[in-house]
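Structure for the following, please:
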Amino acid sequence: MKSLKQTMPLLGPIFKEYGVEVNKIEDALSNIAEMDRQTNELVTIPDRFNTFFAEHGWITYRMMDFDVAKEAVSEAEAGNFKGALELILQYYNVDTIRFQLKRLNSIIAFRPRMELALKALIDYEEKRYHACVPVILALTDGLVNELHEDHKGISAESTKLEAWDSIAAHSQGLGKLVRITRKGRRKTTKEKITLPYRNGILHGTDLGYDNEIVAAKTWALLFAVGEWAAKVEKGEIISPKDKPEESLLDIIEKIQELDNSKRELESWQPREAISLNPDLFKEHTPEYVLNKFLNYWMQKNYGKMTTILPYRVFDSKTAPLRVREHFKSQLLISYKFISIQDIALSNTTISIKLQIDEFGCQKEKIHEFIMICEDDQSHSVSPKKSGSKWGSYTWHV
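From the prediction side, this is the model:
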């Protein structure tokens, strides 16, 4: 886009001959310098953060507050390294940890571990670091053991926690941090440590781990591993096939498409008086897609149930198995649409009352399905866009 802006004085007259709205392209390109600065910042901050802090037990990951990471890097680059470390430590307060734990609930393999994690959080809040640190390390180890293809814990030398398009899961992130945590610590010592040496703590040789710094770094390790775990469950470990480079005309078409999307967003209004009667649902609406999913659930058709999954999960070979594993103990007896609320152009929240038979015991649940319209690149798009589909990241009931 920077190149396009530089060539516009030459290409503008040619575009006009083909009916291209040049003024709109120039408007879209007017803020390229600031976009370039922001993009460079977004791209470089994670690596700069890890360069400064990975050896000290901190790495950045997707759930970490970007502004905190940015400020810590700025402090370190200005020579205030001690202040930068204190800033990171203060970030891991109880509210931050509780919020990030809730987000880990989207990982199926972590849900059975949530109860212990919340108990560890109580210990953290009460400054019982001696109690919470081993629990968090054990939960992290178990999560890796369950999801890694070798079914080995985080301490195994062969365990690599890497994933495509991940802020945390690469050699300079989790790879470097895990090498620190798995160091052999065979000599018993009571000296205070500031790194979460997994082997020394769990094997009872590092006795000086009872402090806030180690506890906070242990939480940070869990959340970074959580990013890798989410990638594994979504089938996003390996990068997709490379796409051909975009031509200049492709870029122009994309700019015009963005302009059309902008106009659609500006004129969007939520639907009024949406019928809750499934017989009246129109095709290609979020409620229509959800109604089909619920019918397939009643029929125990796990293969067809995958149609509600977001694109990347839907395309995974393991998608039917994942759906079956989650729903095989839950038989849907009946359901009723309670509310349908359009939140945005590509976002609708639907509340459903469910009657479920779970291990012979009937239960009533109310579940909110957040329906998102996406393209095949998992970008939120207009429902009018060709190839878009409605799916839900909250399909786990």
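
all contacts plus neighbour counts: C-alpha atoms, from now on.
OK.

So which residues of the stretch 151-300 of the chain form strands?
Taking DSSP state E, counting those that start in this stretch, the strands of the stretch 151-300 of the chain run over residues 189-192, 206-208.

Disregarding residues adjacent in the polypeptide, which is nearest to I366?
K353 (4.5 Å; Cα to Cα, 6 or more residues apart in numbering).

Quick check: next helix or strand after the one helix or strand that neighbour maps to?
Assignment of secondary structure by DSSP states H and E places K353 within strand 347-358. Counting by DSSP H and E, the next helix or strand C-terminal to strand 347-358 is strand 361-374.

can you list contacts of whatever helix or strand comes next after that following strand?
Under the assignment DSSP H and E, the closest C-terminal helix or strand after strand 361-374 is strand 389-392. For strand 389-392, the surrounding residues in contact (Cα atoms under 8 Å, 6 or more residues apart in numbering) are 284-286, 289, 307-311, 369-375, 383.

give me that answer again for 10 Å
The contact list for strand 389-392 (Cα atoms under 10 Å, 6 or more residues apart in numbering) reads 284-290, 306-311, 314, 346-349, 369-376, 378, 380-383.

Check stretch 69-77 too.
Stretch 69-77 has contacts (Cα under 10 Å, 6+ apart) with 41-42, 44-53, 59-61, 66-68, 78-88, 91.

How about it, which residues are buried there?
Neighbour-count burial for stretch 69-77, counted by 16 or more other Cα atoms under 10 Å, picks out A69, K70, E71, A72, V73, S74, E75, A76.

What is the nearest of the residues you listed to I14?
Taking Cα to Cα as the measure, K70 is the one of the buried residues of stretch 69-77 closest to I14, at 42.9 Å.

and that closest one, that's in a helix?
Yes. Membership of K70 in a helix is supported by DSSP: H, G, I helix; E, B strand; the rest coil.

got the buried residues for stretch 19-35?
By 16+ other Cα under 10 Å, the buried positions in stretch 19-35 come out as V20, V22, I25, A28, L29.

Now the second one, please; I'll put the structures next to each other:
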Amino acid sequence: MADIKDNYSFQELEYLFKGADDLQSFLRQGKILGFNNKQATKLFSKMKKMKKEFNTLRNIPDTFNKHFSERGWFAYESLNTPVMEKSIELAEQGKMDEGEQVLIDYFTNRDEIGIFVSQLSHMEEFKARHTLLWNAVEDHFEERYHASVPVMLMMMDGFVNDIEQKGFFAEGVDLNVWDSIAAHSSGLQKMTSIFGESRKKTRVEKITLPYRNGILHGRDLGYANVYVSSKTLSTLLALGDWARALRDGKNEDRKEFIPPTAEENAQSIVNSVEQFRETKKVKEYLNQWKPRNIEVGTDIPEKGEINEYKEDTPEQAVVSFLHFLLRGNYGGIAKLASYTWKKNKSMGLMAGEAREIFARKKLIDYKLLSVKDTGAAAANIQVWMQFEREDGTHFEHEADLRLNYENEEGRPSSCGFEKGEWKLLQYGLSEIEWSDIKTR
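Reported below is the predicted structural model:
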């Protein structure tokens, strides 16, 4: 069985670094294309550091699974890398329980986990489970584990069934996906065996693994604890990465990694040179860039019409979003979505996701609180918002709306350096949805 570090994507990155090594050897022979020795030395010093970091990161999933898979934890794309690193560090010191506690602390942190739950809840196959998911997650964070665990186990089974026509715990289910971390045989596939273990005896003692059969058939009575609930939630979120890998066609696009030819390596060198020159231009621009000092109520109105805000600014994008929301224009909101949110989705699907978040609550008032440029391609805008629910009750929320400046290809770009637009990240909308659930 191949390791995760042997996945196609990792091998491809390894050869990119090899191409950089070849370029470094090439540049040592003399100055070319305007590079001087000082610039080259600085560039390859950074590349050396990046290569070292890559080699470390590449080994984390396999090492993490080796230590923790028998305990019901496994690596996947969305799982926080520093959390895995800390757990591994403790495990290799012989402190397995402390390493597992790091994971428990992470999965009981609302702010850390909320965004990933929101991403999962808006997947097409999860729409019918949207309300149940949020209720189960809220039960988890409120330590009502007797309620959170069975619901999440049922959703895992149903979610996989909708995609594969076999449930997560069904005999013969194959969750392996080529070039995936979550869907590697040491990940989700292994959990189907561990969590699906036959449990024919009634037990009252505490368990720390989410044995589906024992829990749902009323045999494992000691399941209602943070260990079982956190591992079930982790696996449920990993299924989101599995489903996204399938949606991206990875199972249909299997290919063997073939090292590049000498001609391809030469072209890689040329491309690297051009990329370096472009990066240098961006860096020169960024060195001159300074954040604006915007005072809401003085420099810009706290609540105004769209044309009262300067074009090509993050505050105008946010006010446009708020005006769309006031009118229930979900298509307009979809057009403001960041590429990271709308990747591989149609405008209609994006509008549908926005409708799901806001259809049962109407924005009735708002005001801008602060505008902060956090970079040439990023901004944070705080907004006070008041909503009215369908039952006539109100709730307020201070949203931290985050925006990226993106070019036509959806890549972050420096505002003022090339043509682009300010786009809204999903995180702020997830906060609003989360606030509604918590205040009910």
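
returning to what we had before: drop anything exposed from the contacts of stretch 69-77 of structure 1.
In the contacts of stretch 69-77 of structure 1, burial by neighbour count holds for 45-53, 59-61, 81, 84-85, 87-88, 91, counting by 16+ other Cα under 10 Å.

Would you mind giving the strands of the stretch 151-300 of structure 1 as a markdown table with mean neighbour count added?
Shown next, in a markdown table, are these (neighbours: other Cα atoms under 10 Å):
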| stretch | mean neighbour count |
| --- | --- |
| strand 189-192 | 12 |
| strand 206-208 | 19 |
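
can you tell me which of the ones you listed comes nearest to I237 of structure 1?
strand 206-208 (34.0 Å).

Give me the angle between the lengthiest strand in structure 2 and strand 378-389.
The residue-count maximum for a strand in structure 2 (DSSP state E) belongs to strand 361-375. Here the directions of strand 361-375 of structure 2 and strand 378-389 differ by 170 degrees (axes from the mean of the first three to the mean of the last three Cα atoms, to 10 degrees).

So W73 of structure 2: helix, strand or coil?
The three-state assignment at W73 of structure 2 reads coil, by three-state DSSP.

quick one: what's aligned to it in structure 1?
Under the alignment (TM-score structural alignment), W73 of structure 2 maps onto W58 of structure 1.

Contact partners for that match?
The contact partners of W58 of structure 1, taken as Cα under 10 Å, 6+ apart, are 49-52, 85, 88-89, 173-174, 177, 195, 216-218, 220-221, 224.

mind redoing it with 7 Å?
Applying Cα atoms under 7 Å, 6 or more residues apart in numbering, one finds that W58 of structure 1 lies in contact with K217.

Wait, a helix at Y61 of structure 1?
No. Read with three-state DSSP, Y61 of structure 1 is coil and lies in no helix.

My read is that it contacts D165, right?
No. Here Y61 of structure 1 does not reach D165: they are 11.4 Å apart, not a contact under Cα atoms under 7 Å.

ok, the residue most central in space within structure 2 to T56 of structure 2 distance?
Among the residues of structure 2, S78 comes closest to the average C-alpha position under Cα atoms, centre = their mean, at 5.2 Å. For S78 of structure 2, the distance to T56 of structure 2 (Cα to Cα, to the nearest Å) stands at 17 Å.

go on, G172 of structure 2?
The value you get for G172 of structure 2 to T56 of structure 2, if Cα to Cα is used, is 34 Å.

gap between the two ends of stretch 73-92 of structure 2?
Taking Cα to Cα, stretch 73-92 of structure 2 runs 16 Å from one end to the other.

which stretches of the stretch 251-400 of structure 2 form helices?
With DSSP state H, counting those that start in this stretch, the ranges of helices along the stretch 251-400 of structure 2 come out as 262-288, 314-327, 330-335, 339-342, 347-358.

Ok, which of those comes nearest N135 of structure 2?
Per Cα to Cα, nearest to N135 of structure 2 of these: helix 347-358, 14.9 Å.

Check the offset of the closest one from the chain's centre.
Relative to its parent chain, helix 347-358 of structure 2 has a centroid offset of 19 Å by Cα atoms, centre = their mean, to the nearest Å.

contact partners of that helix?
The contact list for helix 347-358 of structure 2 (Cα under 7 Å, 6+ apart) reads H122, Y330, G331, I333, A334, K342, E433.

what's the distance between the last one and V137 of structure 2?
What it means is E433 of structure 2. The gap separating E433 of structure 2 from V137 of structure 2 is 13 Å, by Cα to Cα.

and P286 of structure 1, how many neighbours?
28 (other Cα atoms under 10 Å).

Would you check that it makes contact with M371?
Yes. If you go by Cα under 7 Å, P286 of structure 1 and M371 touch, sitting 6.3 Å apart.

tell me the contacts of C415 of structure 2?
By Cα under 7 Å, 6+ apart, C415 of structure 2 lies in contact with A376, A377, Y405.

picking up where we left off before, the residue nearest to I366 of structure 1: how many residues sit nearby?
A count of nearby residues for K353 of structure 1, using other Cα under 10 Å, gives 16.

do the one 5 residues further on as well
E358 of structure 1 is flanked by 14 other residues according to other Cα under 10 Å.

and what of W134 of structure 2?
19.

that older thread, could I get the strands of the stretch 151-300 of structure 1 as CSV with distance to K234 of structure 1?
Output for the strands of the stretch 151-300 of structure 1, formatted as CSV (distance: least, Cα to Cα, whole Å):
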stretch, distance to K234 of structure 1
strand 189-192, 39
strand 206-208, 36
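
Whichever of the contacts of strand 389-392 of structure 1 end up buried, select them in PyMOL.
Restricted to buried positions by 16+ other Cα under 10 Å, the PyMOL selection for the contacts of strand 389-392 of structure 1 reads:
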select buried, resi 286+287+288+289+290+306+307+308+309+310+311+314+346+347+348+349+369+370+371+372+373+374+375+380+381+382+383
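
All set now, cheers.
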